[in-house]
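Student: What would the 3D arrangement of this be:
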Amino acid sequence: MAKPFKLAAALEGHKGDARGVTFPAAGTVVSVSRDSTLRTWTAGAGDWLSDVDYESPKYVNSVAWIGGEEGLVAAGGQDASIAVLATALPGRPLKYTLSGHDSNVCALHAAHGQLISGSWDKTARVWQDGVLKHTLAGHTQAIWAVLILGPDVYVTGAADKTIRIWNGSTVVRTLSAHEDVVRGLCAIPGGFASCSNDASIRTWTAAGEPQLTLYGHTNFIYAVAALPSGELLSASEDRSVRVWSGAECVQTITHPCVSVWAVAACADSGDIVSGASDGVVRVFSRDAGRWAAPAVLAAFDERVASFGIAAAELGGINKEKLAGKEALAVPGTKLGEVKMVRAAGTVDAYQWSGSEWDKIGEVVDSVGSQRKQIYEGQEYDFVFDVDIQEGAPPLKLPYRVNENPYDAARRFLERNELPLEYLDQTAQFIEQNTAGVQIGATAPAEDPYGSRYIPGQAAAAPPPTRPAPKLMPQRSFLFFQQIKLPAVAANIAKTNAAVGADALAADDLAALEATLGAATPDGLRSHWPALSAPLLHIAASWPVDKRLAALDVLRIAVAGADATGLAATVTTLFAADSFDPAAPNTAMMALRVLANAFGADAGGSVLADPDIVDQVAAVVRRATPAGPTKLLQVALATLVLNYAVHAVAAADTDTAFALVDPALGLLPALTDAEAKFRGLVALGTLCAAGAEVAEGVRSLGGAQAAATAAEATSDPRVSAAATELRQLLA
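Tutor: As a prediction, this is how the structure comes out:
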């Protein structure tokens, strides 16, 4: 029997979940994380050294080693692009970026001189030498797993529970054996292996004939990989990496974390690497010469043993009927078997290693490892049921714990065409039923499938009070993301027929309709080259009250603009007086365009031009006395907030100073709770741009403005923001 794997090194440096790993050569590991970075780890004389080689504006979720003389490595993530770096060149520069996906790139694999990518946009794409070779379309939900099996043979696995085998861009077989989302694929001798949220691993011939089905994991399985020995590795939400020889699990490596997201093997050394929700990248080896020092191994075992396990993970537990530690005298019946025993005031969980019972944690009553939920092919921390009408099916409200509850609530209401009057209640429902949840931390006792909410009714009683989070400074931009493309496209076509000489030419209108018909909301930014000319023509030429639909598309597409296109957009909006408060809907949408423009690569550099900042300040002052509508209020406050976020990130005190006075003038005009909250956070964030800026806010009466804002509403978020701002200015 092969020696067991033991910890060789724990690589600490990531500040978020390590979502992807690759092990291209002995002594070299590459990892990507929810902290938006790619790190290369190199084994030194006594430790592993790490460098941040790439930093994305959003989460990085997938990685693949391409290799070659330049040591190319690819990383994909939530910005829908794929960055390819040359790790063998000095400075490990960015070689090129692959664009084409419309949403999160969650899977990558490289082999046979090609790279394949899978995305939430329901497509996989095959690239060769930086050029798109194939687009694989046909899955009905997000593609979570990809594999290059031969020079022109590909395998994809998706949230639609199917696996597809492709010859070029043609599907040759669809496999439907898995009962839940397919999460991982890897090549094995003579075929491939797959894993799923159904907690099973399946092996297949290259033609798709089923072979083995492996059970042992107790939760979602996120990744599979093959060892040079022919053994199989799997990584799971049950905190473990498992090693399989044929149909038998020969080792279970329990981790002191919530989720093991990724696993990979080194073809040179036979060592393995895992990436986990605690941000730690761990290397394991069968070679005793590479094992960590005994004290490090003991500390690792202690961390595993002290980790809290949710009772929900192990089924219903009657503590009174559990045996004591004397039960551990009886050997286990299979490797990985879990046994619970009564201890002094606790219930301890032990796992059979094949020779002894190893403690893997203490069972706790609250949910310790929340299973991720899949909705419409995408991953969320919660998916709530929302009852709208008696007898009708509930609507689904998806939510990720890292997002603003008000953004999730607004997205839900807009998608289902529900009144925005329910915004506060829906957001409060989310907050109360996810209280205290942090990524990778203990989740609430509330069952995400058992919670039901009826808009207009009081939300459930809140759980115990938790410490208020720090609201200021805001570190990330807020964007307006929702759009109904078919309705918008129809509106543009209808209006085009009524604007006379300023109408788009028939060919231009047809091209615009074709682009909008083929695009998804998340992918509009990638269609900027085709959309910019007709949209800017409409923004510049059509009557101000006829531009709404075009600006609606522009606000999403603008995130794909380069510096030249972005400058042209801003110039057009101001020249055409799109911010006239007498046309509040148009003004609101034009403000949303500017707010979303911060999502473009050149957003900060273009929008922080002093002339543009002065014009924005004038727009804010102009809108204030008119008693802006609620939607216009939110747009104004969000634009100021995004400018504040930029000013802090770029240490741009000039921009911060220019916006202090208009931001203070805006605050008294805000009657909408969400707008008021964003306005207060904007002021607090501006204060973080420099001590002199904070002094400016203080001297102009910022503390009194905050107090007045809080007095005019009962909204707890506004009160919390006002209190924090006053404390900053004290």
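Student: When you work out contacts or count neighbours from here on, use the C-alpha atoms and nothing else.
Tutor: OK.
Student: what's the spacing between Leu38 and Gln78?
Tutor: Leu38 sits 14 Å away from Gln78, going by CA to CA, to the nearest Å.
Student: neighbour-wise, which of the two wins?
Tutor: The residue with more neighbours, out of Leu38 and Gln78, is Leu38; 30 against 22, by other CA atoms under 10 Å.
Student: Contacts only, for Val660.
Tutor: Residues counted as contacts of Val660 (CA atoms under 8 Å, 6 or more residues apart in numbering) are 683, 686, 693, 696-697.
Student: can you pick the most crowded of those residues?
Tutor: The most crowded member of those, judged by other CA under 10 Å, is Leu686 (34 neighbours).
Student: Pull the contacting residues for that one.
Tutor: Counting by CA under 8 Å, 6+ apart, the residues that Leu686 touches are 473, 644-645, 647-648, 656, 660, 693-694.
Student: to compare against the first, here's another:
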Amino acid sequence: MSTDTSRDTNSRCVNSPGYHLACTLSGHSADVRAVAAFSKDLLVTGSRDGYVRLWQSGDLLESPIPVHCPYYVQTLAVLDSAKLLTGSSDKTVTWLDVHTQKVLCIGKGHDDVVSALSAEPASGLVASGSWDRTVRLWKHGQSLQTLEGHQASVWALLFLSETKLLSASADRTIRLWDIRTGQCEQSLQGHSDAVRALALIHTSARPDECFASAGNDGSILAWSASGQLLHRWLDVHSSFIYSLAVHEHHLISAGEDRTLRILDLREGCVVETIPHPNTVWSVAPIPGTDGDLLTGCADSCARVWTRCPERMASAEQVAEYEALLANQQNKWDQKEQIDPSQVPDAAVGLAEPGSRDGQTRLVRRQGSSDAIEVYMWSMANARWLKIGDVTDPPAESSRSNKTGYDFVFDVDVDGDAQRYRQLGYRRGENPYLAAERFLEEENLPRAFLEQIVQFLIDHVPANDLGMEKEAPSDPLTGSDRYVPLPDLTSLESNQRGRLPEFVRFESTDSYERILEHLPAAGRTRLLFSSLEPVTTEKLQVLAELLDTLPTAQVVAVIDLARLAVLDASAVHVFFANEPQTALDAVMRHAASLDASFGVQVSACRFLCNSFVHWQSAPVRRALLQRSGFILDTFTAQVNGHTPAKLWRVFTALLYNYAVLEQRCDVEKQSIQLCSESVLQSACLLGLARPAGVDDATELVSALCLLIHNPSRAKLAIAAGILEWEQIPSKIAERIRAFA
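Tutor: Reported below is the predicted structural model:
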């Protein structure tokens, strides 16, 4: 049997551009779904972890920007030299100033994931496409019109001019729109599957303006601006093509087959194949360079590729990258079983050079009778590169329908109809439990939790849901109920000397559910079969788990610690090991890029409950000395799309800090500095109140406690956080009383 697995259709041996690895951009905790380049000195990446990151010369410029957390970043586009556009699974488009890292405006209107963006810098127009099958036109954050006609998700957009726009869809068509009239002028059909990428071609090889399209059929098509099909390159990739870019006479494509391919428009063929460790989601040319490329990969990394020797990575970095490639597992997709005896030994099979770039070859691992490896010929390196090991495909029966559920949904996590995943739900079940189970079964990141919960709320009949449809509750983080707050919004009540109580989170929806999600098995679960009595052994086990477990597994442990910290004995275990207390461990998880919504809520509740020991010096010292880090961590998570539950529990934390200032007569200097930061955080929370949250008693009460003298009143204004007209009326009256 032949062991050469490459496709010959569009590849032949020509002078290779010779791309090499320049650097790897590591920092995201999930797939890098989108990349963009402002210049060689400013690169941008967007990820499923919800963050946008800015890079210069391979180094992270600033802290990650949580533009869409906890939702994921799906697409990016450059509007001008300072403005970046981002689209997300939270259904919004944002305009971000990359120099100040501030969100300038947010576009709301889509009913599903924003999956495509394109900008027209001359006019400032922005187009967004969505899984809701529509295209929207925007300017300065304002929606101008909606273009309807596609029958499936819109995956790519491209402005041809100020008045002409292209849209590509999973319905296999490309539509040409006149945005002056909002009418579709043409519907172009040429692909046999979903169309996922568009790119403008204007090169010396093709002097007349035209564009390229690509998609799930693995082919690339070239079209004239008037809609005439000019050329078809079949099977450029062996699977889906997700992104296209153009540099000079090269058309660059990124695909599911884990490769980046360089197609020479003059030669009409693929001249170079660059293997990656996983799916290549996106590619962008880097302005101001000699063709450098930026790619985003499903292995959580982005990479820069160059043809300039002075910018190439070191030999050590290249060796690390090639080791990543070699450790891939490749599923052989042919029906016939591979006979290892017919596959040549590596020493024989790799003795001769390949005949074309990207050619792949199967060989038997040296010294083995059945282990089969995959190698790819690299023209740029003039040698065979190992790109993985062949493994058997999963059994056909593994995709059978799920049983034992009242509802089974085909969930389109990636917006790709060929990748449906089955989500099972039982009547009366808490959607959070169903979502947690689904993520574990499908090995999906926790960033999808809220998205899956919302899907269930939207698709399960209200009578069959295990919760109030308007108020989903995370079973791992307990009830939202706590001791009601006194009315502190009037000056008189405060002057009468009533000392307010701290907010505490003492109850839980189900202790059994917390135990179900406790990652430690056996003796640990037996130890915590009941939390009472709270013993030193239990506290020490919790402290150890907080210190050693990864963030993705720690939510139930923090929730147990949240209950245990209310006991007086917790002071001697949780706060005795300075400088690394249990509070520090909890905050390390809360600040992690892997922190889920549940981790953040549970961490806030742990902190709130810690205030009951405010008279203990170690507890008070920990809360005050770490206050800057605590406030910065949670303030960074808060924006107009923050889940209401996290917003409320953070306001409770700020309220407790305000109460501490009222109660404590010692460490006045530390408390004063802390409370000024709390005041600023409280003002920021007022601006970022989520839609639908009408009752902000804790926040109003916290501000009324904090703004008790003219200097504090002036701080709220002088800090530039609030304008008079933005201040809630009750707070404004109180500030004016001291103005």
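Student: follow-up on the earlier one: with the contacts of Val660 of structure 1 in mind, which one is nearest to Trp127 of structure 1?
Tutor: Leu686 (43.5 Å; CA to CA).
Student: Would you map the strands across the stretch 251-400 of structure 2?
Tutor: Under the criterion DSSP state E, counting those that start in this stretch, the stretch 251-400 of structure 2 contains strands at 259-264, 269-275, 280-285, 293-297, 301-306, 329-331, 360-364, 372-378, 383-391.
Student: how about CSV for those, with mean neighbour count and distance to Gln317 of structure 2 added?
Tutor: Formatted as CSV, the strands of the stretch 251-400 of structure 2 follow (neighbours: other CA atoms under 10 Å; distance: least, CA to CA, whole Å):
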stretch, mean neighbour count, distance to Gln317 of structure 2
strand 259-264, 24, 19
strand 269-275, 25, 15
strand 280-285, 27, 20
strand 293-297, 27, 17
strand 301-306, 24, 12
strand 329-331, 15, 21
strand 360-364, 24, 23
strand 372-378, 24, 17
strand 383-391, 20, 15
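Student: Take those strands and lay them out in JSON lines including distance to Val453 of structure 2.
Tutor: What follows is the strands of the stretch 251-400 of structure 2, written out as JSON lines (distance: least, CA to CA, whole Å):
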{"stretch": "strand 259-264", "distance to Val453 of structure 2": "34"}
{"stretch": "strand 269-275", "distance to Val453 of structure 2": "36"}
{"stretch": "strand 280-285", "distance to Val453 of structure 2": "26"}
{"stretch": "strand 293-297", "distance to Val453 of structure 2": "27"}
{"stretch": "strand 301-306", "distance to Val453 of structure 2": "28"}
{"stretch": "strand 329-331", "distance to Val453 of structure 2": "32"}
{"stretch": "strand 360-364", "distance to Val453 of structure 2": "43"}
{"stretch": "strand 372-378", "distance to Val453 of structure 2": "40"}
{"stretch": "strand 383-391", "distance to Val453 of structure 2": "34"}
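Student: so which of those comes closest to Ala603 of structure 2?
Tutor: Short answer: strand 301-306, nearest of these by CA to CA, at 28.4 Å.
Student: Check the mean deviation of the closest one from structure 1.
Tutor: When structure 1 is superposed, strand 301-306 of structure 2 averages 0.6 Å from its matched positions, counting by mean CA distance after the TM-score superposition for structure 1.
Student: what does that strand contact?
Tutor: Contact with strand 301-306 of structure 2 is made by 19-28, 31-32, 35, 45, 290-296, 312, as judged by CA under 8 Å, 6+ apart.
Student: switch the cut-off to 6 Å
Tutor: With contact meaning CA atoms under 6 Å, 6 or more residues apart in numbering, strand 301-306 of structure 2 is reached by 19-26, 292-296.
Student: Over to stretch 27-44 of structure 1?
Tutor: 15-23, 48-56, 58-60.
Student: how about Val555 of structure 2, what does it touch?
Tutor: By CA under 6 Å, 6+ apart, the contact list for Val555 of structure 2 reads Val599.
Student: picking that back up, out of the contacts of Leu686 of structure 1, list just those in helices.
Tutor: If you go by DSSP state H, the contacts of Leu686 of structure 1 have 644-645, 647-648, 656, 660, 693-694 in helices.
Student: between those, which is closest to Lys319 of structure 1?
Tutor: When these are compared against Lys319 of structure 1 (criterion: CA to CA), the nearest one is Val645, at 50.9 Å.
Student: corresponding residue for the closest one in structure 2?
Tutor: By TM-score structural alignment, Val645 of structure 1 lines up with nothing in structure 2.
Student: which ones are touching Val645 of structure 1?
Tutor: Val645 of structure 1 makes contacts with Arg475, as judged by CA under 6 Å, 6+ apart.
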